[in-house]
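**Student:** no sequence for this one, just the structure:
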């Protein structure tokens, strides 16, 4: 069930995520980059996952420059990664950190906005691969490690079009409906455990993806990624223990 975020009053501080190890996909740009920087500011050691090494290195440098715990970089293209690649990622994390406290699934591709009848099969497969199948494979690989941590938090990224279908948003919309379903299945399977699974909807935010979807929109009318981070920290912090199976909005409607 979706709800408007009731935690806008949550205030993150430098110890909100102290001693936690958090993996962020799509950490080289936009919301993923800002989440990585923010988690690090709050005391977490962040594992930066993304396909463009230069962008990950830029995020890494900013985290180090702000005096936060030294992060790790894991280059990975979700378009081509398979189960073996994700298992390798888990083995690396287990070997280096011995645990994983949180995962933010932020990496997504938009695809082409077009009438349903014009959706190309190849593009449909590409969007589903990155937005759905990569998450499915990564969660399967990560679960044994995550379950060792009773306070672990897994956060998926959803969208308003992942709750109510919208004309011309076919492939992206379907991928986000699938993301919500994945979260709900996992949350229900672990409803009697401390580990939790939730979705987060950033809403209209000043990102490259937003500008591609709404090229005529004035970006200055939108919140920046930094302005919605309290929700991201809240869901990773121990304050949200017990919150499971929710789809939270970052911005009040």
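**Tutor:** Perfect, I can see it now. This is a predicted model, so every value here is computed, not measured. Numbering: from 1, shown residues only.

**Student:** for the rest of this, base every contact and every neighbour count on C-alpha atoms.
**Tutor:** Fine.

**Student:** quick one: residue 212 and residue 111, what's the gap?
**Tutor:** Look at residue 212 and residue 111: by CA to CA, to the nearest Å, they are 10 Å apart.

**Student:** higher neighbour count, these two?
**Tutor:** A count of neighbours by other CA atoms under 10 Å puts residue 111 above the other of residue 212 and residue 111, at 20 against 14.

**Student:** second structure follows, compare the two:
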């Protein structure tokens, strides 16, 4: 999977939603999906960043994307449901969702963790993917084959000290991924659900978590896209309920 070479037409005519699409891994994934033929729904909280991704996609001659400004920290259930109605009216289905948006919160022992920050991280990293998934499942069922990718983390598979709410939120994401995979198992060849750990990547969140680290030692988001393309495209049909790593073990 790490050496996967995606066909140029892998995502032709596919409708794919990417959360946190304005920067980092979300931006790289949106550009990669568009480059392989997808119409990408760019979801994020900062309009200027989404517009920059939109402009890059359009300038490259890829299918025209759509922008959906949404702040997951404050979005209400109704906003997710309204988004589903809008997508249904405009596209009639959804072929994929990449749950990428997340926040780090504090790197602090549980004993001293700020409860307000804990609640904020859990809301953005867990509640929002749940609400978005809940609203999108009916549209995913309308696809001939659809893929849902939850962004995980190594600390969401084995906790490490001082990773606080972020680690717990990623454990919850793993659980949600497995739960949805099991519940959609009757549609095995239509809606597949997997988790993907990007690993150490040159992003702003990584720099915040490891300020003393040389970012040049980590791959750029664009370098780990083979895994994102494989799981979103037709070559992963039938693959569901699994945990993947976007990078080989170091």
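**Tutor:** All right, it came through fine. Note that the structure is a prediction, hence the values are computed from the model and not measured.

**Student:** to which residue of structure 1 is residue 247 of structure 2 aligned?
**Tutor:** Residue 247 of structure 2 maps onto residue 251 in structure 1, with residues paired by TM-score structural alignment.

**Student:** secondary structure class for that match?
**Tutor:** Here residue 251 of structure 1 is recorded as coil under DSSP: H, G, I helix; E, B strand; the rest coil.

**Student:** just the helices from structure 2, written as ranges.
**Tutor:** Remark: helices assigned in structure 2 by DSSP state H are 24-35, 47-59, 77-91, 115-122, 128-140, 164-183, 204-209, 225-232.

**Student:** reformat those helices as JSON lines; add distance to residue 156 of structure 2.
**Tutor:** Shown next, in JSON lines, are the helices of structure 2 (distance: least, CA to CA, whole Å):
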{"stretch": "helix 24-35", "distance to residue 156 of structure 2": "18"}
{"stretch": "helix 47-59", "distance to residue 156 of structure 2": "28"}
{"stretch": "helix 77-91", "distance to residue 156 of structure 2": "25"}
{"stretch": "helix 115-122", "distance to residue 156 of structure 2": "13"}
{"stretch": "helix 128-140", "distance to residue 156 of structure 2": "15"}
{"stretch": "helix 164-183", "distance to residue 156 of structure 2": "4"}
{"stretch": "helix 204-209", "distance to residue 156 of structure 2": "15"}
{"stretch": "helix 225-232", "distance to residue 156 of structure 2": "19"}
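
**Student:** nearest to residue 8 of structure 2, out of these?
**Tutor:** Between residue 8 of structure 2 and these, the shortest separation by CA to CA is 7.8 Å, and it involves helix 24-35.

**Student:** what about the equivalent of residue 177 of structure 2 over in structure 1, how many residues nearby?
**Tutor:** Under the alignment (TM-score structural alignment), residue 177 of structure 2 maps onto residue 183 of structure 1. Using other CA under 10 Å, residue 183 of structure 1 has 24 neighbouring residues.

**Student:** please tell me how far the residue in structure 1 sticking out farthest from the centre sits from residue 166 of structure 1.
**Tutor:** For structure 1, the largest distance from the centre (CA atoms, centre = their mean) belongs to residue 117, which lies 29.8 Å off. Going from residue 117 of structure 1 to residue 166 of structure 1 by CA to CA gives 14 Å.

**Student:** try residue 252 of structure 1
**Tutor:** In this view, residue 252 of structure 1 and residue 166 of structure 1 are 20 Å apart by CA to CA.

**Student:** what about these two, which has more around it?
**Tutor:** Each of residue 252 of structure 1 and residue 166 has its neighbours counted (other CA under 10 Å); residue 166 has more, 13 against 10.

**Student:** for residue 181 of structure 1, see how far away the more buried one is.
**Tutor:** Distance from residue 166 of structure 1 to residue 181 of structure 1, by CA to CA: 18 Å.

**Student:** also residue 212 of structure 1?
**Tutor:** Going from residue 212 of structure 1 to residue 181 of structure 1 by CA to CA gives 26 Å.

**Student:** can you check residue 138 of structure 1 too?
**Tutor:** Distance of residue 138 of structure 1 to residue 181 of structure 1, computed by CA to CA: 16 Å.

**Student:** now swap in residue 55 of structure 1 and tell me
**Tutor:** From residue 55 of structure 1 to residue 181 of structure 1 the distance is 31 Å (CA to CA).
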